[in-house]
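Q: Pasting a predicted model and its sequence here:
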Amino acid sequence: MFGFLGIGIVFVMVFGGYIIAGGKIGIILASLPFEMIMIGGAALGAFVISNDSHSAKQTMKDIGKVFKGPAWKAQDYEDLLVLLFRLIRIARQNPLELEGHIETPGESDIFAEFPRILADHEAIDLICDTFRSASMNYDDPHQVEELLDKRMEAQQHHAEHSSHALQAIADGLPALGIVAAVLGVIKTMASIDQPPEVLGKMIGGALVGTFLGVFLAYGLVGPFSARVAAVVAEDQHFYSLIREVLVANLHKHPPNICVEVGRQNTPHDRRPSFNQLEEALRSGKKEAA
């Protein structure tokens, strides 16, 4: 919602101010298709050159984050804490039972209760791989924490590629606008024998290229890049919570203490209250029984 609102404000303020000041929108509209072909086409070509097909598709998909916001909501964090609590409790009471859940999470009745988490391969792999390592006696908390940090750093680096790709385009758009403007000036110079009113429109059309490049860079593409990066950082808290809880488990803390560590590391606006989490854990215990 805020993404659409921001775009609306940018367009209304820029073009509304121009029109109120007495500017003629017709000159911009007449030149816009041609300038957009040159600037937008060159930007698209540069984007294709600098990215492989997978990265390009992922970037197009991640643009939706500008409007959708973070993937993980408050209920997802609560569900994650309940899921981890139940898995830790099974690991302490019956390690053989846990093996069935972590080896085939798609067939696990526990994971099936949390479909949004189950659908996220990174979260599931992070949970199952860490429990599997512990079952193989690779359970030194400090070594596991270091391993998880490196894994999550690599994951975040990959997730941030879309924002970097968009920022690279934003950085290049003003220069591409100048290219379009220079071509417009070349066209104008070829018609230097025309009357001033004709030359004025041609020069104005050429300057639309410079305007469009700067406008797209700082009014749209740059903010899109910043928003995608912010959403990626917010979603990363979900995986950080998994790390905190599972490392606390390796330190042999009681299950309720492990999830309390996770609750304390949940972003404030998505953090369940202590009583809310206790109620969810009690409900989970009754269902498991």
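A: Everything's here; your move.
Q: okay, CA-based contacts and neighbour counts for the rest of this
A: Fine.
Q: buried sites along the strand or helix carrying residue 144?
A: Under the criterion of DSSP states H and E, residue 144 resides in helix 141-159. Within helix 141-159, the residues that count as buried by 16 or more other C-alpha atoms under 10 Å are 141, 144-145, 148, 152, 156, 159.
Q: and what of stretch 91-104?
A: 91, 98-99, 101-102.
Q: Tabulate the buried residues of helix 141-159 (TSV), appending distance to residue 59.
A: Shown next, in TSV, are those (distance: C-alpha to C-alpha, whole Å):
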residue	distance to residue 59
141	36
144	31
145	30
148	25
152	20
156	14
159	10
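Q: also this one, for the comparison:
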Amino acid sequence: MIGIIGIAMIFVMVFGGYLAAGGKMGIILKAMPFELMMIGGAGVGAFMISNDLAGIKHTLKDLGKVFKGPKWKPDDYRDLLCLLFGLIRIARANPVEVEQHIEDPENSSVFGKYPRILADKEAVNLICDTMRSASMNYDDPHQVEEVLEKRIEANQHHALHSSHALQTLADGLPALGIVAAVLGIIKTMGSIDQPPEILGKMIGGALVGTFLGVFLAYGLVGPFAAKVKAVTEEDAHFHQLIREVLVANLHNHAAAICIEVGRQNTPSHIRPGFSELEEALKSVKQEAA
């Protein structure tokens, strides 16, 4: 919702200010379809050249983040901590029993309680792979932490592709606007014998290209890139929380301490409250009993 409000404010403030200052939309509306065809078409073409099909699909899909915001909500972080708590307790009480959960999470009664987490294949694989490694005596906390860090960084690098692609497009739009404006000036110079009032409208139409290039770059595409990056980076905290808890588990801290380590390393605006989490963990303990 806030994304839609922001877009509406941009258009209202820019064009409303122009009209309030005495500007007329006639020249802009007449020139805009042709300028948009040149600038937008060239921008889309450049975008297609610089990205493969998978990157294009990924970017188009990620545009929804501008309006939807982060995928993971505070309740999801609480559920993740409860899931990890349950798995750690089982692993310490009965290492054999936990194998059925990490080898087949789709049919696991523990994972099944949290369908949103189960639907995220990378989060599930991160949990299962790490716990499986621990059961195979690959349990050096520092080595595991390094492996998890590299894996999360690789995932993050891939996830940020959309933001980089949109920012590259935004950086090129002002130059494409200048190209459109120059073409308009060339057209005007071909009609230099026309009276001043005709030439004035033609020059004004040419300058619409420069305006659109800058407006689209800094008013829309650039902010879209920044929002996609911000949302992607915030969602990355979900996987980082998994790393913090499972590494703490390898240090043989008490299960409750492992969960608290994860909670404390979660950003404050999405961090579950201590009392809230304590109540949720009590439910996990009661169900296990």
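A: Yep, it's here. This structure is a prediction, so every number in the text was calculated from the model and none was measured.
Q: Between the buried residues of stretch 91-104 of the first structure, which sits nearest residue 47 of the first structure?
A: Comparing the buried residues of stretch 91-104 of the first structure against residue 47 of the first structure with C-alpha to C-alpha picks out residue 102 as the nearest, at 39.9 Å.
Q: Tell me the spacing between residue 103 of the second structure and residue 97 of the second structure.
A: Distance, residue 103 of the second structure to residue 97 of the second structure, by C-alpha to C-alpha, to the nearest Å: 11 Å.
Q: and the helix holding residue 144 of the first structure, how far from the second structure on average?
A: If you overlay the two and look at helix 141-159 of the first structure, the average distance to its match in the second structure is 0.5 Å (mean C-alpha distance after the TM-score superposition for the first structure).
Q: Distance from that helix to the middle of the chain?
A: 18 Å (C-alpha atoms, centre = their mean, to the nearest Å).
Q: And residue 243 of the second structure, which helix or strand is it part of?
A: helix 222-250.
Q: How about residue 111 of the first structure?
A: helix 109-112.
Q: That helix vs the second structure, average offset?
A: With the second structure overlaid, helix 109-112 of the first structure shows a mean distance of 0.9 Å (mean C-alpha distance after the TM-score superposition for the first structure).
Q: List the buried residues for the next helix or strand after that helix?
A: Later in the chain than helix 109-112 of the first structure, the nearest helix or strand by DSSP H and E is helix 115-118. Using 16+ other C-alpha under 10 Å as the test for burial, helix 115-118 of the first structure gives 117-118.
Q: Run through the neighbouring helices and strands of helix 115-118 of the first structure.
A: With contacts taken as 3 or more C-alpha pairs under 8 Å, 6 or more residues apart in numbering; DSSP states H and E, helix 115-118 of the first structure sits against helix 74-93, helix 109-112, helix 121-135.
Q: nearest to residue 180 of the first structure, of these?
A: helix 121-135 (43.5 Å).
Q: for the closest one, the distance to its chain's centre please.
A: Offset of helix 121-135 of the first structure from its chain centre (C-alpha atoms, centre = their mean): 23 Å.
Q: Give me the neighbour count for the residue nearest to residue 199 of the second structure when sequence neighbours are not counted.
A: In this structure, residue 199 of the second structure finds its nearest non-sequential neighbour in residue 188, 6.6 Å apart by C-alpha to C-alpha, 6 or more residues apart in numbering. Around residue 188 of the second structure there are 20 other residues, counting by other C-alpha atoms under 10 Å.
Q: Same check on residue 31 of the second structure?
A: 19.
Q: in what helix or strand does it lie?
A: helix 25-50.
Q: Can you give the contact residues for the helix or strand following that helix?
A: Using DSSP H and E, the helix or strand that follows helix 25-50 of the second structure towards the C-terminus is helix 53-62. The contact list for helix 53-62 of the second structure, computed with C-alpha atoms under 8 Å, 6 or more residues apart in numbering, reads 48, 161-163, 165-166, 228.
Q: Narrow those residues to those in strands?
A: Judged by DSSP state E, strands contain none of the contacts of helix 53-62 of the second structure.
Q: sorry, back to before: the residue nearest to residue 199 of the second structure sits in which helix or strand?
A: helix 161-189.
Q: Which other helices and strands does that helix contact?
A: Under the contact rule (3+ C-alpha pairs under 8 Å, 6+ apart), helix 161-189 of the second structure is packed against helix 25-50, helix 53-62, helix 196-215, helix 222-250.
Q: how big is the offset of the second one relative to the first structure?
A: Aligned to the first structure and superposed, helix 53-62 of the second structure gives a mean residue distance of 0.6 Å (mean C-alpha distance after the TM-score superposition for the first structure).
Q: Distance from that helix to the middle of the chain?
A: On the basis of C-alpha atoms, centre = their mean, helix 53-62 of the second structure sits 12 Å off its chain's mean C-alpha point.
Q: how about that helix: buried residues?
A: For helix 53-62 of the second structure, using 16+ other C-alpha under 10 Å, the buried residues are 55-56, 58-59, 62.
Q: what do you get for the last one?
A: Of the residues in helix 222-250 of the second structure, those with enough neighbours to count as buried (16+ other C-alpha under 10 Å) are 222-232, 234-250.
Q: picking up where we left off before, mean per-residue distance, the helix holding residue 31 of the second structure to the first structure?
A: Here the mean offset of helix 25-50 of the second structure against the first structure after fitting is 0.6 Å, by mean C-alpha distance after the TM-score superposition for the first structure.
Q: on contacts alone, who are the packing partners of that helix?
A: helix 161-189, helix 196-215.
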